[in-house]
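Q: Based on what follows, work out the 3D shape:
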Amino acid sequence: MDKEQPLIRISVRNLVEFVLRSGDIDNRAAGVDRDAMLLGGKIHRKLQRKMGAGYQAEVPLKHEVTCQGFTLSVEGRADGVIQQKEGVVIDEIKGIFRDINHLEEPVEVHLAQAKCYGYIYAYDHGLMEIGIQMTYCNLETEEIKRFQSVYTFETLKAWFFDVLGRYEKWARYQLEWKKKRDGSIKQVVFPFAYREGQKELASSVYRTLLRKKKLFIQAPTGVGKTISTVFPAVKAVGEGLGEKIFYLTAKTITRTVAWQAFETLREQCLRMKVIVLTAKDKICFCEETNCNPDACPYAKGHYDRVNDAVYELITTSDELNREILEEQAKKWRVCPHEMSLDVSEWADAIICDYNYVFDPNAHLRRFFGEGNKGEYLFLIDEAHNLVERGRKMYSAEIYKEDFLKIKKLVKLRDERLTERLKDCNSQLLALKRDCEGYQVLNSVSHVYLKLMSLMTELERFLEECREEEIRKEVLELYFTVRRFLNIHDGLDENYLIYSELEDTGRFKVCLFCVNPANCLKEYLDKGNSTVFFSATLLPIHYYRQLLSTTKEDYAIYAQSPFEPKNRLLLLGMDVSTKYTRRSRQMYRRYARYLLQVAYAKAGNYMAFFPSYQFMEEVYEEFLELLKEEGKEAQEIEYVMQSRHMSEEAREIFLENFGEAHPNSFLGFCVMGGIFSEGIDLAQDKLIGAVIVGTGLPQVCRERELLKSYFDGLGYRGFDYAYLYPGMNKVLQSAGRVIRTDEDRGVILLLDERFSDGRYQETFPREWKEYGRCTVDHAAGQMKEFWESFAVGQPTGRTE
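A: Next up is the predicted model:
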């Protein structure tokens, strides 16, 4: 290698899958990713151990080629190198569920991987020829089928350099773009005057990225968390501390805020390609998302055209917004979702949902698949959401009734599949008979084995089936079973296995991930550094324990830049949302509080409730009170969140808060819902929040299991299962009020439990001053607060 030349690296797998792909997108092939399953790694190790002394397993290989202006390094790991008298053989192992007898030849990209390893090994050892062996193993039966061939060194060399030649222009583009990007980053400065504590926050992020550590940031609303994390991450990329930023969010609205932060820096001539990944069903051009060449013209021949579409886009435009992506996809007649994933490979920053990184069934395999890693910087926004999302991503469940349903569906069509489904149903029936309500299980390995047998028959059936509706139903079960098998293979002490007979009569077996930290680590370790940040990351020890496994993580508490006197915090002591206290009288008392807030000062308010039912009960009493006072229309306007709101309905709901109202306007919302976090209603758009109750999750099987699990570890199980998640919703809802240093607002916490020390342990530092009130005295305290701003001071409302 020329030490003076820049180095560009690519894995063998990514190289061949990128350069050699062709043909259609077709989701009718059930096992598209079957060789990437966790189970595949298990069978690899088993076969490698059986191969004897002449077999060298997991051999790292690297070949560097000097190109004009740079060096290209192709790297990978051969599954096996076999030393025989006749010569050396490269072994490439793939685990599959298909009947291996149906395989007539190796899959092209699998063979291409092996040929790359063959060329590199032959080059390194001066071999004139080398053997290539493709080993396919059925994951259930462990039957093996091998394809063997011998290649001369010259044949492999010509083939290898043809593949590299087709990739060279992409590597050259990558190098030239990096120079432009890094040069522009040097010119970028922080785009605003630093708020109090903001410079220290940005510096802490940079130091974390420099040291390749993890950082937890508890930063109150209004500190400017997004730009304070994006700016140092961009600077870190310019200094070579990372190659790609992943800005991860839980909600669509926070993706928009992240995009705007990058756009603000681009106004200073920053040259960075930034992409927001949109869910397939939202960006699909077809009425129904059905990814096969018969149903979608954009799926037909997609892989023949997509590389040209991507290359044209990235070499002619820095802009990668949704409109441009859709326009390019239509021009080249390719799938916009798949094309955007390909474009992301050449982007400098990717803004996306958590699942694109962490979900084993949905992650971007090109970045996070087995064997892949890179110089990634993870910025995880609203990180408090990742605990519950992580639990869902790494848990799996199967229902007995689903097997019975598919069994009836295929009974007259496929005897072999019917028998396997019958076996699974019998296993689950036996567990059901032993289950009274629910049962914690030590193991379900006997069910696992039956599911493995079923997968082979499901694969076969899906390949043969031509009845679309039936195929759709079977495919759904296939993915459910595959997920269960994948999760089962990673079971450890962070899981509970249980069975449950639900109230509906359905019986399930669940692999429940109680602590997702270890699973998240697998993906975070593929990058350099991670910053977790949120306005509600309290108590910090709770989030550190459930999001990270290392003890050396940094944590900082950013001070609020806002004057405490601009906010009135009141605890309502004469109300409770406890089930035992719920009554019409209690609902009416809550409704009276809402009237007191609305009458204290004309403005926009949101009231957050623990459930739709509670909200509707208080809403009815609120309407009754208005009628009694004869002030239905002329003095207070109101709107209520509905259970199933479309995006358009959400936008209309929020637009109400941007319009001028002659008197008070009150929004009825659900705590933990779409309006309780991620929305920005600054200044007069929102001057108060009423929090009804402590936000505790409803008592259910999994919450009780969490409580028992953490009790067993010596922690306060109730706090881990109920109190901390509940108070997070409270803090998020309250955070809607004070967004800028010009804002004035009131926050009412209405539940007697807020005076309990355990609840107050989760209060942020800026809540150290608060008042107590009852429904009869709240109005006076609020009027006094608002009147303190009346003389010669801005009120936060623009009249």
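Q: CA only for contacts and neighbour counts going forward, please
A: Fine.
Q: dump the residue contacts of residue 83.
A: 54-55, 89 (CA atoms under 8 Å, 6 or more residues apart in numbering).
Q: So which of these are in strands?
A: 55, 89 (DSSP state E).
Q: ok, the contacts of residue 83 vs residue 138, which is closest?
A: Distances from residue 138 to those, taken as CA to CA, are shortest for residue 55 (20.9 Å).
Q: which residue packs closest to that closest one, ignoring adjacent ones?
A: Among residues not flanking residue 55 along the chain, residue 82 sits closest, at 4.7 Å (CA to CA, 6 or more residues apart in numbering).
Q: and the one you found, what helix or strand is that in?
A: Assigned by DSSP states H and E, residue 82 belongs to strand 70-84.
Q: so where does residue 163 fall, helix or strand?
A: helix 153-185.
Q: May I see the buried residues of that helix?
A: Neighbour-count burial for helix 153-185 flags 153, 156-157, 159-160, 163-164, 167-168, 171-172, 174-175, 177-178, 181-182, 184-185 (criterion: 16 or more other CA atoms under 10 Å).
Q: And for stretch 396-411?
A: Applying 16+ other CA under 10 Å to stretch 396-411 flags 396-404, 406-407, 410 as buried.
Q: what residues are up against the most centrally placed residue in the chain?
A: Centroid-nearest residue in the chain, with CA atoms, centre = their mean: residue 354, separated by 1.5 Å. Each residue near residue 354 by CA under 8 Å, 6+ apart is listed here: 248-250, 386.
Q: cool, and residue 247?
A: Per CA under 8 Å, 6+ apart, neighbours of residue 247: 258, 349-352, 378-381.
Q: of all these, which comes closest to residue 656?
A: Of the contacts of residue 247, the one sitting nearest to residue 656 (CA to CA) turns out to be residue 258, at 24.1 Å.
Q: structure for this one too, so we can compare:
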Amino acid sequence: MSGQETALSEHVEVREGDSQALDPQAAGPGEDTLQLSVRHLVAFACRRGDLVGNAVGPTAQEGIRAHQKLQKKRPSGSEAEYRLQAHLCCDGQAVVLTGRVDIFHPAVDLHRPVQLDEIKTTYCPPEQLREGQRQLHWAQLKVYGFCYFLQRQAETGESPGPDDRVALQMLWHNLKEKKTHTELREFSWPELEAFARAALDEYIQWHRLWQHHRQQVHASARALAFPFPEYRTGQRQLAVAAYRCLRDGGELVVEAPTGIGKTVSTLFPAVKALGENEVDQLVYLTAKNSGRQVVRETAARLHGGGLQMSLLEIQARDRTCACRLGLCSRDEDGICPRTRGFFDRLPEARRELLGQPLLTPEVVAEVADRWQLCPFELSLQMLPWADLVVCDFNYVFDPLVRLTVFQEQDERRALLVDEAHNLGDRARGMFSAVLTRSESRRAAAACRRSHPGLYRRIQSLVRALDKWVTQRREEAAGPDSEVWVTALDEAEHRPKAVTRAADKVVAEVSLLAEQAQAPPEEIAEWLKEVYRYLCIEQLLSDRHTCLTRVAKRGARWEEQELKLLCLNAGAYLQECYRQFHAVIAFSATLRPRAYVGHQLGLQPHAPYLALPSPFRSGQLGIFLCPYVDTRYRAREHATDALVDMVGRVYRSRPGNYLVFFPSYRFMQQVAERFAERYPQIGLVMQQAGAGEGERAAFLEYFTVGRRSLGFAIMGGVFGEGIDYVGEQLVGTIVVGVGLPQVSEEQELLRRASEAQDGNAGGDGFDTAYRYPGLVRVLQTAGRVIRTESDRGVVILADYRFADPFYRNLYPEHWQPRLCRRAEELSDGLGNFWETVAGE
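A: As a prediction, the model looks like this:
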């Protein structure tokens, strides 16, 4: 095997032909030439001034319509979407600069030069735009002018002279007034050349720093060894499958039992693929903070092995914002001072962060403090310049907040979706939207004095909601109905008046933003819901339905809720996958296969890898206890049985145990009865709405050397994504089969699944209730055994656990023991712990 062949084969069995080495130092076709778009150059090197607020501006559809309208009005002989391409050398670097100018006007006589027009859509007159925005618009047009001269030189062989000029015209189209404002200026070749080359110099300096970093990444990744002495069972198989997917592209689904080491088994081959230049960037998604912590720890271990890769962790804006953390205060206009002059200070901060191994929120915040920049926005500016990006699902999939850099097709990105069992539910939420009357009224009240124009717009939205509900009442068969379901398959069934009113609210907010003003801070969350509503309304299809609710009927202020409910987000997820070279979705609970593929929008032919447990079956004792009925109508009787069960389990071998319940109410009921019967056993309970500090305090009870009994909620923060290693947890009791509560939403999911022809996910009840419940159960049970030395028990407390439906879906390494009476449970626990003690 030559030294050029992939280093992965030294650590993973890769069949012949499974990988090809690529030396990053060698120049392939076109590799010496920098391919650069005008838009990319201008955005990087010409942006100055303030960071514009987060208000939603003109949509892509509005921009396209305005462009088409103005382009159709161009005079005869002019050309729309005129392609420009310039070849040049700048500071020893060959560059191909490309772009398309909106309108090209050829010279009609000797007295008038060629003219290039650029169209920009706004909600206000151009004189009210921020100066930084105006300069950025002009920068793009000036670079187009520079490209035009070079392209003409390539076509005619004549070099531009100092007296050569081009006319540049900005066309700002005000969507609110439906007027176009023009500004025409002439520039000489020396002016445009000086401007463009200054921008190119800045970009090329950065490009060389980036290329140097990438060479270090490639070389260190190729030399990287697997960071553990040996692979666990299944790890090698997972690493090989992951590498092949990353190399060849496409999708891979992996169900890997808890404790196998999924993070390192996917991240290590991904780094190898990065080193072999099979991919350009890795994007790792997690659903919980604990998952990001595992990625950080794994990356640190790889760094310890010599890897030079840069990891960027994106944390939610609310947890990063300096103003919300009390590190700065907004000025009299409601503007954060860290956004003023943001792009003037950005270059130095960007250089400081480039190539750092771990760009955690803390590291980015430290640099942001030094340069007085918004830490969240600084992290976003570093997105294109990180080798591995770790973030939440929503930054890739959520149509409202997903990051545009991930949608660009000029990079081969690999998407690693950890905890993929959470994605289906999360995605349905991302593609759903809710507007309520009460929150809209509160938003209007907050604007009444300070923003009268916005107040009127919000009041119009409230009236539109009122009218929509009135129409639903009039059309309903029964006058006492308080819930209405409206199909959205035809345009006339949609709440168009609500949409128009919401559009006007957003237009007013965008107008304020363009004028460097801000709406009241207290309506920020409500505005997000309005933005989401408008975003989802544009995506409506047969995968949505409209759910209208009325509460507090007859009260002075009747509550109304309009919900655009997504019934299955699989098709939307598939659209997002297409933006990536390769997608790997993995979790400990991805079963059954057809249901998972249907919910996650994965291709039916995508490879599905189900791996065995790396641990011996004797490490985990599984006990089915069908003598308990946890259904709602039987819970009074079940309470005493559960109290007895918890006591038996705890006394069989005192240690750290967690009992997971389907609801807070049931948990409280059992806890009160348990405290009466076993006052000597301390009990700690999960609290609803607990913050990070309270969650950390709860976990402190579950440390080595303690004997803690905890009550928690199934599917909550303590039942997923936390590693209770060794004596931190020796057993769990799972109360009930985890079915979601019956609601209008769940029933609509059930009916939609039943109505779908050829539904691959099973019948409606399974899709809406039993499969989601099973995921919660398996995730909860997976907390017990995390390493080769762990021993523990899982008690499944409900008669339904013995049903063939569930037993057929249990993991292959489970060997459940059926306990029909409490005494059989005690005997089974005693035998298990005696066997463990004798090992």
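Q: Any idea what the TM-score is?
A: Superposed pair, TM-score by TM-score structural alignment, normalised by the length of structure 1: 0.89. Supporting alignment: 774 aligned residues with a CA RMSD of 3.2 Å.
Q: before we move on, back to that, now the contacts of residue 83 of structure 1 as CSV including distance to residue 122 of structure 1 and neighbour count?
A: Formatted as CSV, these follow (distance: CA to CA, whole Å; neighbours: other CA atoms under 10 Å):
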residue, distance to residue 122 of structure 1, neighbour count
54, 17, 11
55, 16, 19
89, 10, 23
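Q: in the stretch 201-350 of structure 2, which spans are helices?
A: Here the stretch 201-350 of structure 2 has its helices, by DSSP state H, counting those that start in this stretch, at 235-248, 262-275, 289-304, 317-320, 342-353.
Q: would a markdown table of those with mean neighbour count and distance to residue 670 of structure 2 be doable?
A: Formatted as a markdown table, these follow (neighbours: other CA atoms under 10 Å; distance: least, CA to CA, whole Å):
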| stretch | mean neighbour count | distance to residue 670 of structure 2 |
| --- | --- | --- |
| helix 235-248 | 22 | 41 |
| helix 262-275 | 25 | 36 |
| helix 289-304 | 18 | 29 |
| helix 317-320 | 14 | 35 |
| helix 342-353 | 17 | 52 |
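Q: Of all those, which one is nearest residue 812 of structure 2?
A: Once those are compared by CA to CA, helix 235-248 is nearest, at 17.1 Å.
Q: Give me the packing partners of the closest one, helices and strands only.
A: Here helix 235-248 of structure 2 touches strand 250-255, helix 262-275, strand 582-587, going by 3 or more CA pairs under 8 Å, 6 or more residues apart in numbering; DSSP states H and E.
Q: how does it look with 10 Å?
A: Here helix 235-248 of structure 2 touches strand 250-255, helix 262-275, strand 413-417, strand 582-587, strand 608-610, going by 3 or more CA pairs under 10 Å, 6 or more residues apart in numbering; DSSP states H and E.
Q: I would like the range of structure 1 that aligns with the shortest one, please.
A: This means strand 608-610 of structure 2. Counting by TM-score structural alignment, strand 608-610 of structure 2 pairs with residues 555-557 of structure 1.
Q: in the superposition, what's the average offset of the matching stretch relative to structure 2?
A: Stretch 555-557 of structure 1, aligned to structure 2 and superposed, deviates on average by 1.0 Å (mean CA distance after the TM-score superposition for structure 1).
Q: And for that stretch, what's in contact with it?
A: 197, 200-201, 204-205, 214-220, 531-533, 535, 537-538, 540-541, 544, 764-765 (CA atoms under 10 Å, 6 or more residues apart in numbering).
Q: same thing with stretch 321-333 of structure 1?
A: 259, 273-278, 283-285, 297-302, 305-306, 308-310, 312-313, 317, 319-320, 334-340, 343.
Q: What count of nearby residues applies to the equivalent of residue 814 of structure 2 over in structure 1?
A: Taking TM-score structural alignment for the superposition, residue 814 of structure 2 sits opposite residue 767 in structure 1. By other CA atoms under 10 Å, the residues close to residue 767 of structure 1 number 13.
Q: Check the one 10 residues further on too.
A: Neighbourhood size, residue 777 of structure 1 [other CA under 10 Å]: 13.
Q: Check which helix or strand the alignment partner in structure 2 of it maps to.
A: In structure 2, the residue paired with residue 777 of structure 1 is residue 824, using TM-score structural alignment. Residue 824 of structure 2 belongs to helix 822-838 when assigned by DSSP H and E.
Q: and that helix, what other elements does it pack with?
A: Judged by 3+ CA pairs under 10 Å, 6+ apart, the packing partners of helix 822-838 of structure 2 are strand 620-625, helix 635-652, strand 792-797, strand 817-818.
Q: Dump those to CSV, plus mean neighbour count.
A: CSV is the format used below for those (neighbours: other CA atoms under 10 Å):
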stretch, mean neighbour count
strand 620-625, 23
helix 635-652, 18
strand 792-797, 25
strand 817-818, 16
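Q: Make CSV from the ones you listed and add distance to residue 406 of structure 2 to it.
A: Below are these laid out as CSV (distance: least, CA to CA, whole Å):
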stretch, distance to residue 406 of structure 2
strand 620-625, 42
helix 635-652, 48
strand 792-797, 41
strand 817-818, 48
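Q: what about these, which gets the closest to residue 664 of structure 2?
A: Across these, closest to residue 664 of structure 2 is helix 635-652 (CA to CA), at 13.1 Å.
Q: and for the next helix or strand after the closest one, what span of structure 1 is it aligned with?
A: Scanning forward in sequence from helix 635-652 of structure 2 by DSSP H and E, the next helix or strand is strand 657-661. Using TM-score structural alignment, strand 657-661 of structure 2 corresponds to residues 605-609 of structure 1.
Q: Out of the contacts of residue 247 of structure 1, which are shared with structure 2?
A: Shared with structure 2 under both residues aligned by TM-score structural alignment, their matches' CA atoms under 8 Å, the contacts from the contacts of residue 247 of structure 1 are 349-352, 378-381.
Q: Which of the residues you listed sits closest to residue 598 of structure 1?
A: residue 381 (33.0 Å).
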